[in-house]
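> The following comprises the amino acid sequence and a computationally predicted model.
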Amino acid sequence: MDLEAVRTFVAAADAGQFQEAAAALSITQQAASKRIAGLEKDLSVRLFTRTARGVALTVDGQAFLPHARELLRVADRADASVRPGRRALRVDVHSRRVAPAVLLEDFYRAHPEIDLDVVTLTADVAGAIAAVEAGTVDATFHAVTMPARDLPATIRTARVIDETHELLVGPAHPLANARTVTPARLVRHRIWMPGMDPGSEWAAYYAELAAAFGLTIDVIGPSFGNESLMAELADSAELATLVGARSRYLWPDSYDLRRIPVRDPMPIYPMSLIWRADNRHPALGRLRAYLGSRRADLSGTEVWTPRWRR
C-alpha cells in the first residue's frame, strides 16, 4: 500500500477538502487527487464523495480512516527506530556492575535528554565487534587485544577507561586491615576468579598480570554468581578476588567485606569504546566526548598495563 496515498487520504479526511490537504502536504491538488484515486483503485472502493463544501467520507472511507491513522503511526515508529537522532543510542556494557555501566549512567545523568538503550551482550571482544559491525548495537566497551590491522575496516576504537583494581576480601583475611596492597604482597595469596572463560580478553589480561607478578589466580570451578562468591569470601581467611575500582557490588553488612586498592604499581585494565566509522547517531559523538573528559589522568603514577593495551 502506498503510504503517501494513505497520508493524503488522512489529510483530506481531516481537512474536508483536497485543496487544503494538498497545501498541508506541499503538493498540488492534482497530485492529491491522483494519489487518492490510486488508493481507491487499490482498495476497490470509493473513499470520498464530493459535496458543495468539498469532500466527505463514504461509509468505506469512515471504516478505513482509523486503520489508515494506525498505518501512519506504525510507519513513523518504524522510521524513528532506525533514523539516527530519532531512536535511542544502543550501547552494550557487557555487565551492569562494571565501570562502563557506571560511566554510562553518569553520562545519562548529565544528559537526561538523550535516549539510551543499555544492553548486556554475552560476548567477548570479537563477538561484540561483530555486533557493532552488524548494527546490532551502536557501541560497546571492551579491552581490544588485537592489533588495529586485524580489525574490520568499518570499526573504530578509542581507549576511554583505565580501570584500576581493588582486592576484595573477608574480615578474617590477613590483608583485611591493609589500606593498600602492592602486587608483590599478593604473591602468597590465592586470588579466586572461578568460571573465567579461557578464550576471553579478560582471561588473557589476568594471565599476563599473574605472569608479570607471580600471582596465583585460581579459575577452577563453576561460577555460581557474584552473590555466592561474596558469601565465600566473607567466610574465608584465605580467599580473595580482584574487582574493578568502579564496579558495583552489594552485600549484607554482616559480611564485612573489604575493598583494598592495589598500588605500586597500579595494574590497569584498559577498555575502549568501539563503534562503526559510518555511524552518524548524534548522541554517539556526545558520548565519546564525555568519556574522553572523564578518563583519569594517571601521569606521574606508577602503573602496569598489558602488552596489548590499546
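Great, that's in hand. Residues are numbered from 1 along each chain as shown.
> can we go C-alpha only for contacts and neighbour counts from here?
Noted.
> count of neighbours near V119?
Residues within reach of V119, counting by other CA atoms under 10 Å, total 16.
> now F141, what's its secondary structure?
strand (DSSP: H, G, I helix; E, B strand; the rest coil).
> can you list contacts of stretch 257-269?
143, 161-171, 176, 178-183, 205, 209, 230, 233-234, 245, 301-306 (CA atoms under 8 Å, 6 or more residues apart in numbering).
> so who does A80 touch?
Going by CA under 8 Å, 6+ apart, A80 touches R86, R87.
> That one falls within a helix, correct?
Yes: counting by three-state DSSP, A80 is found in a helix.
> ok, and R288, which helix or strand is that part of?
Assigned by DSSP states H and E, R288 falls within helix 282-294.
> Would you indicate which residues of that helix are buried?
A283, L284, L287, Y290, L291 (16 or more other CA atoms under 10 Å).
> how about the nearest residue to the third one, chain neighbours excluded?
When you say that, I think you mean L287. Computed as CA to CA, 6 or more residues apart in numbering, the closest residue to L287 that is not its neighbour in sequence is F107, at 7.2 Å.
> do the last one as well
Distances taken as CA to CA, 6+ apart place V160 nearest to L291, at 5.9 Å, with adjacent residues excluded.
> which ones are touching the one you found?
Taking CA under 8 Å, 6+ apart as the definition, contacts of V160 comprise P270, M271, S272, L273, L291, G292, R295.
> 7 Å instead, please
Counting by CA atoms under 7 Å, 6 or more residues apart in numbering, V160 touches M271, S272, L273, L291, G292, R295.
> Burial check on the first one, number of neighbours?
What it means is M271. With other CA under 10 Å as criterion, M271 counts 23.
> dropping in the other structure now:
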Amino acid sequence: MDLQQMRYVVAVAETRNFTRAAERCSVVQSALSHRIAGLERELGVKLFARSSRRTELTSAGAAFLVGARECLAAADRAVADAAAATGVVRGRLAVGMIVTSAAVDVPELLQRYRSQHPHVRVALRAGGSDTLAAAIRNGELDIAFLGLPEGERPSGVEAVVLDHDEHVLVVPAGHRLAGTSQVTLQEVAEETFVDFMDGTPGRAQSDQAFAAAGLVRDVAYEAGAALVTRLIARGLGIALLPSAFIRPLAEEDPELALVPVVDGPRRIEYLAWSRFNPSPATRAMLDVLGVGRQV
C-alpha cells in the first residue's frame, strides 16, 4: 500500500467515476483501476461497488476512506513542515467567510497572501458562521471570518474580534421611511421583512433584537445576501443588515435607502482558527493578518 493508491481511492470516492478520477490524478484509467484492484487484493475487501453506470463506496471502502484522508493529510503536513524549516511556506490553506464579511477585504488579503507565499494552494468557502466554525473544529477549514450577534463568541475555536458593527434599515428608495433620520424597531415591526434563513447566525441577530424589544415581525422572504437586496429594491420588503456590508452597495444602487435604527441589532466580526497544531500555511496567514503572536 502506498500514498498514490490512497489518492486514487479518494479521487474515485469524490468523483464516483473512474474516468474522472483518472483525469484528476493525471493518469490513464487502466493504470488507476489496476492500482485500486491491487489494493483491494492486498486488503482482502472490495472498496467500490461498480456497474456500467454507477460507482459507489462499499462499507469497507467508506471505512478505508477515513483513514486514507488522514494519511494523505499527514503526508501533506510533513512536506509543508519540512519546507517551513527552510523558510518556504507550502501546503494548502482552507479559508471560510460569511458573504457579509466587511471587517477585512478578503479578496485583497488573499492576493497579498499569495504574493508572499506563492507555493500555498488557497481554497475559499462561503457559508454561515455556525457551519464555518464547525468546519474549523472538524479540521475542514484552517481559518474563517465570522459574524455573530453581540454577546456571542464562536465556540470551540480560537477567535479575535475584528470589528463591531450596527445594523441599519434597508428600504426601497420610494419607501415611506426613506430619508428618515432614524427609526425604532417598534416603528417598523408591522412591515414585511426580507432576511436570511431561519436558524442562521445572520438571521439570529435581527430575531434576537426584536425578541428583546418584545416585538414580533413577519419575515416573508428568506434568501442569501445578494438576493435580499434585489428583493428590497423591488419593493417586496425591508431588511436589517450590517452597516459596513450594505453601505458600499447602497452607495452604488439608487434603488436602496438606508435608515439608522436606534435599538437595532449589533454584530461582532471575528477571525477564527484552531489552536491545535496550526499548519505553516495557517501561521503565515495569521502573520499577514497581524495576529500571529496569538498562536
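Thanks, I have the structure now. Keep in mind the model is a prediction, meaning the values are calculated, not measured.
> What is the helix holding R288 of structure 1 packed up against?
The contact analysis (3 or more CA pairs under 7 Å, 6 or more residues apart in numbering; DSSP states H and E) places helix 282-294 of structure 1 against no helix or strand.
> contact partners of it?
P84, G85, L89, F107, I114, V160.
> surely W192 of structure 1 meets V243?
No: using CA atoms under 7 Å, W192 of structure 1 is not in contact with V243, being 10.9 Å away.
> quick one on the thing from earlier: among the contacts of stretch 257-269 of structure 1, name the ones in strands.
I161, D162, E163, H165, E166, L167, L168, V169, V303, W304 (DSSP state E).
> The first one maps to what in structure 2?
Read it as I161 of structure 1. I161 of structure 1 maps onto D163 in structure 2, with residues paired by TM-score structural alignment.
> about what we covered before: show me which of the ones in strands among the contacts of stretch 257-269 of structure 1 are buried.
Among these, those that count as buried by neighbour count (16+ other CA under 10 Å) are I161, D162, E163, H165, E166, L167, L168, V169, W304.
> Columns distance to T120 of structure 1 on top of those, output as JSON lines?
As requested, those are exported to JSON lines (distance: CA to CA, whole Å):
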{"residue": "I161", "distance to T120 of structure 1": "18"}
{"residue": "D162", "distance to T120 of structure 1": "20"}
{"residue": "E163", "distance to T120 of structure 1": "19"}
{"residue": "H165", "distance to T120 of structure 1": "22"}
{"residue": "E166", "distance to T120 of structure 1": "23"}
{"residue": "L167", "distance to T120 of structure 1": "25"}
{"residue": "L168", "distance to T120 of structure 1": "24"}
{"residue": "V169", "distance to T120 of structure 1": "27"}
{"residue": "W304", "distance to T120 of structure 1": "28"}
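> Now the two most distant members of the residues you listed.
By the measure CA to CA, I161 and V169 form the most distant pair in these, at 24.6 Å.
> Could you look up the SS state of the closest residue to H164 of structure 2 other than its chain neighbours?
Here the nearest residue to H164 of structure 2 in space, its sequence neighbours aside, is I268; by CA to CA, 6+ apart that works out to 4.6 Å. At I268 of structure 2, secondary structure determined by three-state DSSP is strand.
> cool, and the one 3 residues further on?
On the three-state scheme (three-state DSSP), L271 of structure 2 is labelled strand.
> what do we get in structure 1 for it?
L271 of structure 2 maps onto L273 in structure 1, by TM-score structural alignment.
> for M97 of structure 2, same thing?
Using TM-score structural alignment, M97 of structure 2 sits opposite V93 in structure 1.
> now the helices for the stretch 101-250 of structure 1?
125-134, 201-213, 226-235 (DSSP state H, counting those that start in this stretch).
> Any buried residues in the last one, and which?
So that's helix 226-235 of structure 1. L229, M230, E232, L233, A234, D235.
> Stretch 177-190 of structure 2 now?
Residues of stretch 177-190 of structure 2 classed as buried: L177, A178, V183, L185, V188 (neighbour count, 16+ other CA under 10 Å).
> Next: stretch 120-137 of structure 1.
Buried positions in stretch 120-137 of structure 1, judged by neighbour count with 16+ other CA under 10 Å: L121, D124, V125, A128, I129, A130, A131, V132, E133, V137.
> The nearest residue to the fifth one once chain neighbours are set aside: neighbour count?
Take I129 of structure 1 and drop its neighbours on the chain: the residue closest to it by CA to CA, 6+ apart is I274, 7.1 Å away. Per other CA under 10 Å, the neighbour tally for I274 of structure 1 reads 26.
> thought I274 of structure 1 was touching V137?
No: assessed by CA under 7 Å, I274 of structure 1 is found out of contact with V137, at 10.0 Å.
> S206 of structure 2: how many residues sit nearby?
Neighbours of S206 of structure 2 (other CA under 10 Å): 23.
> try the one 5 residues further on
Using other CA under 10 Å, the number of residues around A211 of structure 2 comes to 11.
> what do you get for the one 3 residues further on?
As a burial measure, G214 of structure 2 scores 10 neighbours (other CA under 10 Å).
> before we move on, what about A281 of structure 2?
27.
> so what's it up against?
If you count contacts by CA under 7 Å, 6+ apart, A281 of structure 2 has them with V89, R90, G91, R92, L93, V120.
> Neighbour-wise, give me the winner out of those residues.
For the contacts of A281 of structure 2, neighbours tallied by other CA under 10 Å; top is V89, 24 neighbours.
> so that one touches V79, yeah?
No: the pair V89 of structure 2 and V79 fails to qualify as a contact (CA under 7 Å) at a distance of 9.9 Å.
> ok, now how distant is P270 of structure 1 from D278 of structure 1?
24 Å (CA to CA, to the nearest Å).
> Those two: which has the busier surroundings?
Neighbours per residue, other CA under 10 Å: of P270 of structure 1 and D278, the larger number sits with P270, 21 against 9.
> who's in contact with the more buried one?
A143, R159, I161, D162, E163, R309 are the contacts of P270 of structure 1 under CA under 7 Å, 6+ apart.
> Of all pairs in the residues you listed, which one is the farthest apart?
Maximum distance among the contacts of P270 of structure 1 (CA to CA): 12.2 Å, for E163 and R309.
> What's the local residue count around V82 of structure 1?
12.
> swap in I220 of structure 1?
11.
> Surely it and P194 touch.
Yes: proximity of I220 of structure 1 to P194 meets the contact threshold set by CA under 7 Å, at 5.5 Å.
> OK, contacts around the residue most central in space within structure 1?
The centroid of structure 1 falls nearest to V91 when counting by CA atoms, centre = their mean (1.5 Å). Contact analysis of V91 of structure 1 by CA under 7 Å, 6+ apart lists D117, V118, V119, V137, D138, A139, T140.
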